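> Below are the sequence and a predicted model for it; my questions follow.
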Amino acid sequence: MTNIFTAIAAASALFVGVSHANADDLTDRAKAGKSIRIGFAHEIPWAYPGDKNEPLGFANALALGVLKSMGYTNIEPVVTDWGGLIPGLQAGRFDIITGGMYITGKRCANVSFAEPMGKFGDSFIVKKGNPKHIETYQDIKKNDSAMATVAGFVNVDAALKEGVAEDKIMQLPSLTEVLAAVKAGRADAGAGNDFAMKDLVKSAPDDIEVTDSSALPEWTFNWVAIAFKKEDKDFLKAYNEAQAKYLGTPEMLEAVGKFQYTKAQLPGDAKTDWVCSNR
């Protein structure tokens, strides 16, 4: 009888060991109490570092709220350039991209997105008075205008899809440089998400203005989600379950409301699989 119990105990231990070994790396790290490293760029109001490098912005606020509901509060912020987010995730420099990233088919091939956390539109910054009458990508194309945006932003592909010549698209490292290009007249329009464009206007209200995001076609509207490494499937599943319970709650809306996110930005019924196939 003793031998039978010994055999059962050994088999159980082996099963537990195998189950643990099959867990993904992020699940193992988090359950071991190690820090969860969140990667983001300086993109107000989406995600950006505070004076003490604390993670601010509504994408960070939502991600931190979901992680807290899962029992994880040991968070390590990692700030990088926008173009370094996906390569940094793949290289293991951080565990999650929180930085307000649009779900696109091209990105879905490289990372695994959680379910959408919001739906957002884009707009342009232009010189005060909008002398080139730019409201859409078609206006940029017709006027043979120059457009500036950040390298890696979806606006590059959107402009190309609308027929803007590649040599008319300036791809710059940051929004600060996009603003500088428009102010200096090197670009007739700067493209980005509507939140970011409105924020740039605050820094130069006498020089630039923002266009109406609703002037752009429906297909240019995008869904945003937190991104994970492809192999972290267990953690992603748990995150999606926790986010579904948190999204749209008074607690969540209060946390993100400090950073301009409102009920109007809630993602609706769109699912990541559909967005990956249609964006």
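The structure has been received and is ready for your questions.

> Please make it C-alpha for all contacts and neighbour counts, starting now.
OK.

> would you list every one of the helices in the protein?
2-22, 25-31, 58-69, 85-90, 105-108, 137-142, 154-161, 175-184, 194-203, 233-246, 250-257, 272-278 (DSSP state H).

> Now render those as a markdown table, adding mean neighbour count and distance to Phe120.
What follows is those, written out as a markdown table (neighbours: other CA atoms under 10 Å; distance: least, CA to CA, whole Å):
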| stretch | mean neighbour count | distance to Phe120 |
| --- | --- | --- |
| helix 2-22 | 11 | 37 |
| helix 25-31 | 16 | 29 |
| helix 58-69 | 22 | 12 |
| helix 85-90 | 20 | 20 |
| helix 105-108 | 16 | 17 |
| helix 137-142 | 18 | 17 |
| helix 154-161 | 18 | 12 |
| helix 175-184 | 19 | 18 |
| helix 194-203 | 18 | 8 |
| helix 233-246 | 17 | 18 |
| helix 250-257 | 16 | 15 |
| helix 272-278 | 15 | 13 |
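
> In addition, the following structure is provided for comparison:
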Amino acid sequence: MARTDRRHRTGPLRRRTLLLGSAAAALGAAGCTRVASGDALDRLRSQGVVRLGIAGEVPYGYVDEDGEFTGEAPELAKAVFRRLGIERVQPVATDFASLIPGLNSQQFDVVAAGMYINKERCEQVIFSDPEYRMLDSFVVRKGNPRKLRSYEDVVRTGARLATGTGYAQLDYAVAAGYPEKDVVILQDQVAGLNAVESGRVDVFAATALTARLVVAKSGRAEATAPFAPVVDGRRKTDGGGFAFRPTDRALRDAFNAEIHRMKKSGELFRIMRRFGFTRAEMTTLTAEELCR
């Protein structure tokens, strides 16, 4: 969502993409302890704990009202690592753009944030196969008065468009011809909902899951039907997974094997549906496919 969640760009600052040097330095300055090198799975079993890099985004990985870390990715990580003989997870909260830099600078062991898998990220980390697939949706005023059902509609009507910090939806709007300088960037989906309800913008672009969750209790806004954005003439479906350092391939492979067992048994969906995912968002896509 995840920042489908830029939660989901091909350029240097896009979600769900990657500020390397400065973000890594900031993490180091914050006093985070570096993890040790070596065989990752054996080391984590010996330590009895795995450190999860998490960004605060509902429903992918966030702090709930009780101050506890939760979300589809942390809860799924707990189940998988328990199967791998690692009983405890330790979340490390950071902003989305710092996740890959933090992982590669050994501030944590795995990114557990529902991160979209794309070619640019695959050049820096390795991914598990995705636990979900996702389309886009718009948050609009009740009744969708401007009839906005695609990025092309937004461009054609000149609607005022907003999206979230780091969201891939910025790229999809720009690919459809919307001027990047005119896109309003907001902190998150709640700010997006407020902007739509107040009339500050006409539409907030997000993942389908994010949109339908944020409007659930709104009397003035609704989510449009999910749709696939068109990029370079092709309809695009995104998928999110867990990211690992390229040196930790054995750990990724062991994690992946458990993900597939959980998909087959239905356990993965039982965890995911607690956070609003539907069967339509389960997937057989692979990281290899999405990396291409």
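It's in. Predicted, not measured: the structure shown is a model, and the values here were computed from it.

> before we move on, the earlier item: now the helices of structure 1 in CSV, with distance to Asp122 of structure 1?
Formatted as CSV, the helices of structure 1 follow (distance: least, CA to CA, whole Å):
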stretch, distance to Asp122 of structure 1
helix 2-22, 41
helix 25-31, 33
helix 58-69, 17
helix 85-90, 20
helix 105-108, 18
helix 137-142, 11
helix 154-161, 8
helix 175-184, 14
helix 194-203, 5
helix 233-246, 25
helix 250-257, 19
helix 272-278, 17
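
> so which of these comes closest to Val126 of structure 1?
Shortest distance between Val126 of structure 1 and the helices of structure 1, using CA to CA, is found for helix 175-184: 6.6 Å.

> For the closest one, give the aligned segment of structure 2 as residue numbers.
Under TM-score structural alignment, the match for helix 175-184 of structure 1 in structure 2 covers residues 189-198.

> quick one: that stretch to structure 1 mean distance?
Mean deviation of stretch 189-198 of structure 2 relative to structure 1 after superposition (mean CA distance after the TM-score superposition for structure 1): 2.5 Å.

> Figure out which of the helices of structure 1 is closest to Thr220 of structure 1.
helix 154-161 (7.1 Å).

> Centre of the chain to that closest one, how far?
17 Å (CA atoms, centre = their mean, to the nearest Å).

> Residue range in structure 2 corresponding to that helix, please.
Under the criterion TM-score structural alignment, helix 154-161 of structure 1 matches residues 168-175.

> ok, which stretches of the stretch 1-150 of structure 2 are strands?
Using DSSP state E, counting those that start in this stretch, the strands assigned to the stretch 1-150 of structure 2 run over residues 49-54, 62-63, 69-70, 88-93, 110-116, 126-127, 132-134, 136-141.

> Need the winner for burial among the ones you listed.
strand 110-116 (a mean of 31; mean count of other CA atoms under 10 Å).

> That one vs helix 249-265, what angle?
Using axes from the mean of the first three to the mean of the last three CA atoms, to 10 degrees, the inter-axis angle of strand 110-116 of structure 2 relative to helix 249-265 is 60 degrees.

> Strand 110-116 of structure 2 aligns to what range in structure 1?
Using TM-score structural alignment, strand 110-116 of structure 2 pairs with 96-102 in structure 1.

> Please list the residues outside stretch 38-45 of structure 2 that contact it.
Val50, Leu84, Gly85, Ile86, Asp248, Ala250, Leu251 (CA atoms under 8 Å, 6 or more residues apart in numbering).

> Widest-spaced pair of those?
Pairwise over the contacts of stretch 38-45 of structure 2, using CA to CA, the maximum falls at Gly85 and Asp248, 16.7 Å.

> Looking at these two, which is more packed in?
Asp248 (18 against 15; other CA atoms under 10 Å).

> who touches Leu285 of structure 2 in this structure?
Asp129, Pro130, Arg133, Gly239.

> Now which residue in structure 1 aligns to Pro145 of structure 2?
Using TM-score structural alignment, Pro145 of structure 2 pairs with Pro131 in structure 1.

> so who does Ile86 of structure 1 touch?
Ile97, Asn110, Val111.

> Aligned to the last one, what sits in structure 2?
Matched across to structure 2, Val111 of structure 1 falls on Val125, judged by TM-score structural alignment.

> Contacts only, for that match.
Neighbours of Val125 of structure 2 in contact, by CA under 8 Å, 6+ apart: Ile100, Asn104, Ala243, Phe244, Arg245, Pro246.

> Dump those into JSON lines; add distance to Val155 of structure 2 as well.
Below are the contacts of Val125 of structure 2 laid out as JSON lines (distance: CA to CA, whole Å):
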{"residue": "Ile100", "distance to Val155 of structure 2": "32"}
{"residue": "Asn104", "distance to Val155 of structure 2": "38"}
{"residue": "Ala243", "distance to Val155 of structure 2": "34"}
{"residue": "Phe244", "distance to Val155 of structure 2": "37"}
{"residue": "Arg245", "distance to Val155 of structure 2": "39"}
{"residue": "Pro246", "distance to Val155 of structure 2": "40"}
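
> Pick out whichever of these sits closest to Gly266 of structure 2.
Ala243 (22.4 Å).

> Just give the nearest non-adjacent residue to the closest one, would you?
Phe127 (4.5 Å; CA to CA, 6 or more residues apart in numbering).

> For that neighbour, give its distance to Glu75 of structure 2.
18 Å (CA to CA, to the nearest Å).

> same thing with Ala195 of structure 2?
31 Å.
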